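>>> with the sequence up front, the predicted model follows.
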Amino acid sequence: MKELELGSGFELQTIISEMVEQKRDNTIALSNNIWDCPEIYFEEHRSAAYVCKALEEEGFQIEREVAGLQTGFIGSFGAGKPIVAILGEFDALAGLSQQKGVAQHEPIAAGGHGHGCGHNLLGAGAFAAAVAIKDYMQQTGLQGTVRYYGCPAEESGSGKAYMARAGLFDDVDLALSWHPFTSPRMMNDSSLANYSVTFKFDGKSAHAAAAPHLGRSALDAVELMNVGVNYLREHMIPEARVHYAITDTGGISPNVVQPHAEVVYLIRAPKKQQVEALYERVLNVARGAALMTGTTMDVEFEGTASNLIPNTTLANAMYKHLVAVGAPAYDEFDYQFAKEIRATLSQEDIQAALGGLDRETVQALKDKDIVDVIPPLGNEGALAGSTDVGDVSWIVPTMQCMTTCWALGTPFHTWQVVSQGMMPIAHKGMLQAGKVIACTAIEAMQSPQLIEQARAEWKQRLDGDVYTSLIPEHVLPPLKGAVNA
């Protein structure tokens, strides 16, 4: 069936929007299934299985356990060039269990997991895009390959970094993705590269009163390391960030010298070389803490991410389709629930969500609980956070959009995100993202010039630098057993 042809940009968006809407129920069901079984990094066995099954039912060929990742996979349709990668995620966050559709904190299970960053939506929206591209290829005879990359462990562990190290993006021409947010925008930004490691200290237990001189406290080593890193903060670049969490204090008895203790550090800086250098300084502080306490210290790698490489060529192309697709239609139910969620937020949260928006848009949103307009494109920015999409962007021109899935002001990584994750506002933003990604991919597949221009900009930004993985050569993805569905 080849009756469809690419005409005006608006015609393409109309066609793709109809294709996505025809399968909206399947996409929403996929997103809800993933929300219902929140699984954290490298444990997304059921979530990955849901996406693989949905892709197989749409005619995609699935390659499982890619790059040694138990929950990583690639679903492919088509053959030959150009090759477009659609990046999907599906990992949850620990400790964010929450009932759906409730404007107050009500965990489903105390201490349980929850999709506090909307990756149930992200994975399903990417699925909607890949399927729409496939359907368009079938109906028009458009040549090329669309790949859905099932990327685990974005929150911690960096599945895409393992995929990148394994060369799985080396033949790709273009990579596209998206992320739920409180307003629509392009992610034409740089980001912070990061390094996440666990420092494990081992000493010797002893009676803290009778024979403290015989003990060597691992907890002392952790505390001294933290003090040393705090002094280090004055002597690193302002854009760098260093965070830590003590994950094992060695026990709960103060009359025992703790023989073992652990602390996890997340180290960030704008450039890969900067984060590597800063990590070495933190490592030396840990070595000094071990030396001062007479303990031993081991390092366990947790994850890494390279900084994002922006691409204005792709940002302009994707934004054009975002404007043409337009904002979803919201009803009274959407606005009322958003108002209830906003009542749980601080003014600081709400003001922070307006950051980066132009003055006219901020004024237009003054009395609104949902961003129901498309703001201007805006300038290239810099994210204060990190993402393993950065590793992909070093290998192939990459772009992401954001769409409105949450009430204005909703912060990332909160129970409010989880509560909204199965609500109509979230589903509308998810489908909107699928349409925008599919339109952008199809335009690129039909326009070699767009791919060439994006690649030329990508090369210029790298300025001769080449991708090298921050993952130590000896480190393999962790193996975590499957959970019975």
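Happy to help now that I have it. Numbering: from 1, shown residues only.
>>> switch to C-alpha atoms for all contacts and neighbour counts from now on
Will do.
>>> ranges for the strands of the stretch 101-250 of the chain?
Remark: strands assigned in the stretch 101-250 of the chain by DSSP state E, counting those that start in this stretch are 144-151, 174-181, 185-186, 189-190, 193-202, 241-248.
>>> ok now the longest one, how far from the chain's centre?
It refers to strand 193-202. Chain-centre distance of strand 193-202: 20 Å, with C-alpha atoms, centre = their mean, to the nearest Å.
>>> here's the one I want to compare it with:
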Amino acid sequence: MTTIYQFVDDEIEAKRGEFTAIADDIWDHPETRFEEHWSAERLACALEAEGFSVERNAGNIETAFVASFGSGHPVIALLGEYDALAGLNQCSGEASPEPLVKNANGHGCGHNLLGTAAFAGAVAVKNWLEQHAVQGTVRFYGCPGEEGGSGKTFMVREGLFDDVDAAVTWHPEAYAGMFSTRSLANIQVAYRFHGVAAHAANSPHLGRSALDAVTLMTTGTNFLNEHIIEKARVHYAITNGGGISPNVVQAQAEVLYLIRAPEMAQAQHIYERINKVAEGAALMTETTVNTRFEKACSSYLPNRQLENVMYEAMEALELPQWNEEELTFAKKIRATLSESDLQNSLNNIANTANDEGKAFARRHRATLLINEIAPYAANDNILPGSTDVGDVSWKVPVAQCFSPCFTVGTPLHTWQLVSQGRTSIAHKGMLYAGKVMAATALQLFINPETLKACQSELHAQLAERPYQCPIPKNVTPSLLR
């Protein structure tokens, strides 16, 4: 009997051209959070063509959708993303910063690949269920707004994962390995100050500067950084400086904060302290301040049982092999990177598996494109970043992997990553990830005891720390403006 690994390999390779075309199409139409209308529809139509039923506007989010095939339980989800980043537009396959359209969007985190690999995996699972007449449901979740929007957290809040038994996903990286660490929870909130306009020279005493309030607030929070836990992060951007006229006392100004910490309770505590800083800035300047809660996401909760299933699939499937043309391009990209870029990439690799991970990273310092799987080890390390997959992981068992899609040393959210995201390097890593997700999902259909063990692990964790969605019910998804 053909193994599931051979099956998913055959199924995905048979449609390699279709899958790479979709990934490239999405790369060609980069859209930021909750505006991914073209990308979502491209994937939704492709899923319908494969026999899935599609629910658009899922959870009352315009660019979210859920595609399903089959009936009954288990319900296994594959999570896909397709949002881009602002200001990262870049020509494909170039080793220098050359935007196609200046200051336009670009796929600087590889989400054109992320959603397409999940689509490929869902198609392979669907074909297996159909051929073997097995009860169960495979779902593709079209998840918008990961970048700064916490789309999945909104979807969790709206109950879209309530009947799911387990979920799998992945993220493009420079290597193959498990996403085996926790991540940082976060809260994003805007503070808008309202003052009084006046002539800055003739009658400044009549004005009350909202920009002064923003300046005092950012000063206060920068001092606060010394007095919060070490792994917490507080970032801000002044999104409205009050205009471009220095001879006018600014009556309006706004600053956007992103607050991160290992646990949501810690992030909420810091958020409360920052609220006090904002109130103090308003008092000092005799302005008023309004707070706009935009989004939040929980820390990622690893499921070790499911991670082992996924890692077994990674080892059973053939890794991408790199040709001379790909290695030559990777060398050109490496030449644009600093030693700090390379070291940061190696640190990220090492972070996933303790001492063995460190040895693996050291061994690949000079490697351009890795074709070896990083060792897996359950650990208590924390990824210094956030993902809205976190909230899904508190609802159902989740496993996610990394797959090699770009040159070692490439930082996320850069023009170098955009440049590589439409190349054969990225395509190979994407298809490998699709196979890994499909094989992992099929193991859960075939082995109910394995699925039960994954769920038992999550239930034990939730018994100690119950989940509460961190986004209040009255908050709606916000566009990037």
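Yep, it's here. Note that the structure is predicted; figures quoted are calculated from it, not measured.
>>> re earlier: next, format the strands of the stretch 101-250 of the first structure as TSV and append distance to Met292 of the first structure.
Output for those, formatted as TSV (distance: least, C-alpha to C-alpha, whole Å):
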stretch	distance to Met292 of the first structure
strand 144-151	42
strand 174-181	45
strand 185-186	49
strand 189-190	39
strand 193-202	12
strand 241-248	19
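>>> among those, which is nearest Arg287 of the first structure?
Among those, strand 193-202 comes nearest to Arg287 of the first structure, with 9.8 Å by C-alpha to C-alpha.
>>> next, the mean deviation of that closest one compared to the second structure.
For strand 193-202 of the first structure, the mean deviation from the second structure after alignment is 0.7 Å (mean C-alpha distance after the TM-score superposition for the first structure).
>>> and of the strands of the stretch 101-250 of the first structure, who's closest to Met422 of the first structure?
Closest approach to Met422 of the first structure among the strands of the stretch 101-250 of the first structure is made by strand 174-181 (12.4 Å; C-alpha to C-alpha).
>>> what stretch of the second structure lies opposite the closest one in the alignment?
Under TM-score structural alignment, strand 174-181 of the first structure corresponds to residues 166-173 of the second structure.
>>> again with stretch 201-217 of the first structure
The alignment of stretch 201-217 of the first structure onto the second structure (TM-score structural alignment) spans residues 193-209.
>>> from one end of the matching stretch to the other, what's the distance?
This stretch, stretch 193-209 of the second structure, spans 9 Å end to end (C-alpha to C-alpha, to the nearest Å).
>>> residue with max distance from the center of the first structure?
What lies farthest from the middle of the first structure is Ala210; by C-alpha atoms, centre = their mean that is 51.0 Å.
>>> now that one: how far from Val257 of the first structure?
Using C-alpha to C-alpha, which is the criterion applied here, Ala210 of the first structure is 11 Å from Val257 of the first structure.
>>> separation between the counterpart of Arg147 of the first structure in the second structure and Thr3 of the second structure?
Alignment note: Arg147 of the first structure maps to Arg139 in the second structure; criterion TM-score structural alignment. Distance of Arg139 of the second structure to Thr3 of the second structure, given as C-alpha to C-alpha: 22 Å.
>>> more neighbours: the two, which one.
Neighbour count, other C-alpha atoms under 10 Å: between Arg139 of the second structure and Thr3, Arg139 has more, with 26 against 9.
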